[in-house]
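1. Can you look at this prediction? I've put the sequence above it.
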Amino acid sequence: MARLHLLIRPEHILFPALLALSSTALAVPVTDNLDVGGAIRARFDHDPDRDIDKAGFDTLMLRATYTSDTWIGAARYRFYGKHYPYQYTDRIGDVAFAEYAWVGYRFDADRQVQVGLNQIPFGLQPFFGSTFFETLGNVVGLEDVSAVGAKYIHQQDDWNLQLGVYGRPAWPGRGTSNGSTYSTVVTSADDYVPEGTRNRERQIVVGRLARSLQLGDWKSEVGVSALTSRLENKDTGNDGRRNAYALHYLGQNGPWGVQLQGGRQQMSPRNPGSDEVVTFGGYDGTFNVASRGNLYVGDLSYSFPGTFADGWISGVKVYGNYSRFDKSASGFDTSERFILGTSFSVRSFYIAVEWLNGRNDPYIGGSSYTDSLAQGGTDHWENQLYANVGYYF
């Protein structure tokens, strides 16, 4: 009842707005090939250890999609601000950035090229698991990352090849930090980051090769990915490198799903001080990441077939996801994240409820934001409850 009372307080008006939208807002088919739409989302954060009990606006997203036999394209832009965790800003839109924006050409049903801000083809796609909050792969700059360049996709029978060549990471958006992008990318540190670095990433080359196959009762995909790029240090004027590679497995057996991935990120920056960290940023913040480390991800899910409550509820899924970043530098504590959650749709609303657990995790439980992924933070498990409710139109 305390939670219900919180949601209907006057300052938390998002649910009435969502309900009003649900009867009026629809994707707009501008032509047979073009439609525009978006989403409005609310978020809920409950962490009694830090006296956090927040409910309010999360995101406004606007999108456009174009599809034809030859030409394709997509763009989505996100707006944040005013509400937790951006309560330090005055207005919605004070934090805003593009998620993706690209145009493409289909040579045929099996071959296409995308040019612009598009997702790099690395590891499990499009995410490293079933979670809404995503894994530690996201905060070390490998999961759900878009960059500016060209990507070629070729499907040949059971084989899928993707090659990407990118000039730079995502364009900066609007915010109060140097980390003003949707993707977590190499970024110059803000003043509040101790021993932060000033690198920028250029000449990014990514490749991913995957094969679909049947392993017993499991419809499976196995694949390998690799990334290399140049790190330009703004202080020394010298160039280092970023290399990463991964092996992944994706399996589906009826309602059961398994996703596994193991890989390594190896950066050799040319910092004026220590080369053991590189500063990354995104979502209006910057923080240090260990230059060298192994990333492991495991995800188990179960999707309930059919609908419930006379068709109101559909797509019910439960899942558990564990990710781990083992750092190579001496004295750097391991970072871990464990998420138990469920996602489902209630008519036009998509809902995710997750119990977040993290150790040396910059986003969970109040560990050190700037150093958890480098030297480490509190080095003990923290947890909180998170939920997101979105109306997609």
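-> In hand now; what should we look at? Numbering: from 1, shown residues only.
2. rest of the way, CA atoms for contacts and neighbours
-> Noted.
3. Any chance you could list what contacts stretch 325-343?
-> Stretch 325-343 is contacted by residues 131, 135-136, 276, 290, 292-296, 315-324, 350-361, 372-376, 379 when judged by CA atoms under 8 Å, 6 or more residues apart in numbering.
4. Mind checking which of those are in strands?
-> Those of the contacts of stretch 325-343 mapping onto strands are 290, 292-296, 315-324, 350-359, per DSSP state E.
5. among those, which ones are buried?
-> Neighbour-count burial (16 or more other CA atoms under 10 Å) applied to the ones in strands among the contacts of stretch 325-343 gives 290, 292-296, 316-324, 350-359.
6. which stretches of the stretch 1-150 of the chain form strands?
-> Ranges of strands within the stretch 1-150 of the chain are 28-29, 34-47, 52-67, 71-80, 95-108, 111-119, 146-156, based on DSSP state E, counting those that start in this stretch.
7. What is the shortest one packed up against?
-> It refers to strand 28-29. When contacts are defined as 3 or more CA pairs under 8 Å, 6 or more residues apart in numbering; DSSP states H and E, strand 28-29 sits against strand 34-47.
8. Report the inter-axis angle for the strand it packs on versus strand 52-67.
-> 160 degrees (axes from the mean of the first three to the mean of the last three CA atoms, to 10 degrees).
9. Which strands and helices lie in contact with strand 34-47?
-> Packed next to strand 34-47, using 3+ CA pairs under 8 Å, 6+ apart, are helix 14-22, strand 28-29, strand 52-67, strand 382-392.
10. Use this one as the comparison:
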Amino acid sequence: MKITLLNTYSWLLSSLFLVCVISPVQAQDEPEVDVGGALRFNYNLSSWKPEQKQRGGDFGYDVFRINATGSYKGVSLNAEYRLYSQTFGGGMLKQGWFGYKFGELNELQLGLTQVPFGLQQYNSNNWFFNLGYYMGLEDDHDMGVKFIHTGEKFEYHIAFFKNAEELNFGNNSAVSFSRYSYDVAGANKEINQGNIKAVYKWGELFQSQLGFSAQYGGLYNLDKKKTGNHWGLAAHYELGFSKWNLMSEFMIVAHNPENTPGTSSEIITMAAYGAPYEVAADFNLYTFNISRDIPVSWGPVSNLKVYNDFGYMQKAESSFEDSFMNVTGILVTSGNIYTYIDYAAGYNHSWLGGNFIDDFSRGNPDAKWEARFNINIGYYF
């Protein structure tokens, strides 16, 4: 498998070079650059924070981000840099890649690009994402090269990722916790990952997309200097009808690290936003989302999107407690201002009450559902 992944990486890099040098490109005399971004503020009131409840919740800074896209002589750029508070990881590059389109349907991307796995761009409607995001399975971005074919009926992605975001470049250094995407951290590092995704699209009144995804890669252990592996399979379906949208997904995920003696192989460490936590090494993930757009004309308000997103993490280890997440909310569109009003509930969920460190691994058999009322207001420019 290792030889196959490296050969795929070499082939994709060679293809990128050849199409950039040999393929005819549309004449473009001047570079085109667009810069945008967003400023977001957040209010939250959490059931597990008694003093915060006495204050009536907290309202403060969420993130400031800059987006840049550009093109010149057929070569494109897409980048997004985010600046969170220091507590949540500070500044970080969410994505950043160079692209080249040849023909109307094919594109190569090189750099920090989205991993083609599951429903995309998001498997959720709300501000919190769905449960898979917290295991690195939604809106994940890694360092590598990706080929995309987008046809009217068929769409497929083939990618190779050398590793996740690398900031330290040390001989034996762990990954930085200051990252947007959740990745394996601690004593293990993701390396040499291959991805394949295929989607079939049909229907006009009922617009359907049925897809399958697969990924396989290595887990390099910094202590033992040996490489384990991780893999995932996913089946996903999306339906659009009038103003309704339905998304469903099923995933099987496994991690097999080469840990030192005495370290459990049933648990891996993952990190993002400046902090690590534990995740069950093997699990199934089920998600189901439904939403409806409601056009309105209330001054600047043009649309209301109501939704409910549900996620269930079924852990393979029988002594672990499963995790759940459900978010009910409304997205309010007012010109360039987008406001998410969410009621997010979690059971054994690291970001929704309980013990942050091991909710997604061992869990707590005595846990109870906790909830967070959240309003995120952003101006996107």
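-> Structure received. In this text the structure is predicted, and so the values were computed from the model without any measurement.
11. TM-score them against each other, please.
-> Remark: TM-score between the superposed chains equals 0.85 [TM-score structural alignment, normalised by the length of structure 2]; 338 aligned residues with a CA RMSD of 1.8 Å.
12. just to revisit the earlier point, quick one: which of the helices and strands packed on strand 34-47 of structure 1 is nearest Asn160 of structure 1?
-> Shortest separation from Asn160 of structure 1 across these is recorded for strand 52-67, at 21.0 Å, computed as CA to CA.
13. any idea of the angle that closest one forms with strand 382-392?
-> Computed with the same axes, to 10 degrees, the direction of strand 52-67 of structure 1 lies at 40 degrees from that of strand 382-392.
14. Could I get the contacting residues of Arg65 of structure 2?
-> Gly37, Ala38, Leu39, Glu80, Tyr81, Arg82, Leu83.
15. ok, 6 Å please
-> Arg65 of structure 2 is in contact with Gly37, Ala38, Tyr81, Arg82, counting by CA atoms under 6 Å, 6 or more residues apart in numbering.
16. Quick one: buried ones out of these?
-> Buried residues within the contacts of Arg65 of structure 2, counting neighbours by 16+ other CA under 10 Å: Ala38, Tyr81, Arg82.
17. Adding distance to Asn326 of structure 2, write those out as a markdown table.
-> What follows is the buried ones among the contacts of Arg65 of structure 2, written out as a markdown table (distance: CA to CA, whole Å):
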| residue | distance to Asn326 of structure 2 |
| --- | --- |
| Ala38 | 26 |
| Tyr81 | 29 |
| Arg82 | 26 |
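18. Out of those, which comes closest to Asn44 of structure 2?
-> Nearest to Asn44 of structure 2 among the buried ones among the contacts of Arg65 of structure 2, counting by CA to CA, is Ala38 at 19.4 Å.
19. hang on, that closest one packs against Tyr379?
-> Yes - Ala38 of structure 2 lies in contact with Tyr379 (CA atoms under 6 Å); the separation is 5.4 Å.
20. Next one: Gln112 of structure 1 from Val139 of structure 1, what distance?
-> Using CA to CA, to the nearest Å, we find Gln112 of structure 1 at a distance of 29 Å from Val139 of structure 1.
21. show me what contacts the residue at minimal distance from the centre of structure 2?
-> Closest to where the C-alpha atoms of structure 2 average out (CA atoms, centre = their mean) is Asp139, at 1.9 Å. Counting by CA under 6 Å, 6+ apart, Asp139 of structure 2 touches no other residue.
22. what's the neighbour count on Ile3 of structure 2?
-> Neighbours of Ile3 of structure 2 under the rule other CA atoms under 10 Å: 8.
23. Is it in a helix, a strand, or coil?
-> Here Ile3 of structure 2 is helix, with the state taken from DSSP: H, G, I helix; E, B strand; the rest coil.
24. From Lys197 of structure 2, how far out is it?
-> Distance of Ile3 of structure 2 to Lys197 of structure 2, computed by CA to CA: 20 Å.
25. Kindly report the same for Phe59 of structure 2.
-> Counting by CA to CA, the separation of Phe59 of structure 2 from Lys197 of structure 2 is 40 Å.
26. So between those two, which is more surrounded?
-> Counted by other CA under 10 Å, Phe59 of structure 2 and Lys197 do not tie: Lys197 has more neighbours, with 23 against 14.
27. Could you check which residue of structure 1 pairs with the more buried one?
-> Using TM-score structural alignment, the partner of Lys197 of structure 2 in structure 1 is Arg208.
28. need the contact list for that match.
-> Neighbour list for Arg208 of structure 1: Pro121, Phe122, Leu161, Gln162, Val224, Ser225 [criterion: CA under 6 Å, 6+ apart].
29. Redo those as JSON lines? Include neighbour count and distance to Gly262 of structure 1.
-> Converted to JSON lines, these look like this (neighbours: other CA atoms under 10 Å; distance: CA to CA, whole Å):
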{"residue": "Pro121", "neighbour count": "28", "distance to Gly262 of structure 1": "16"}
{"residue": "Phe122", "neighbour count": "30", "distance to Gly262 of structure 1": "12"}
{"residue": "Leu161", "neighbour count": "17", "distance to Gly262 of structure 1": "19"}
{"residue": "Gln162", "neighbour count": "21", "distance to Gly262 of structure 1": "19"}
{"residue": "Val224", "neighbour count": "20", "distance to Gly262 of structure 1": "10"}
{"residue": "Ser225", "neighbour count": "21", "distance to Gly262 of structure 1": "10"}
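30. Where does stretch 90-108 of structure 2 end up in structure 1?
-> Counting by TM-score structural alignment, stretch 90-108 of structure 2 pairs with residues 95-113 of structure 1.
31. which residue numbers in structure 2 go with stretch 122-133 of structure 1?
-> Counting by TM-score structural alignment, stretch 122-133 of structure 1 lines up with residues 117-128 of structure 2.
32. what does stretch 257-270 of structure 1 rub up against?
-> Residues from elsewhere that reach stretch 257-270 of structure 1 (CA under 6 Å, 6+ apart): 238, 240-251, 275, 291-301.
33. if we go to 7 Å?
-> Contacts to stretch 257-270 of structure 1, defined as CA atoms under 7 Å, 6 or more residues apart in numbering, come from residues 129, 231, 233, 236, 238-252, 275, 291-302.
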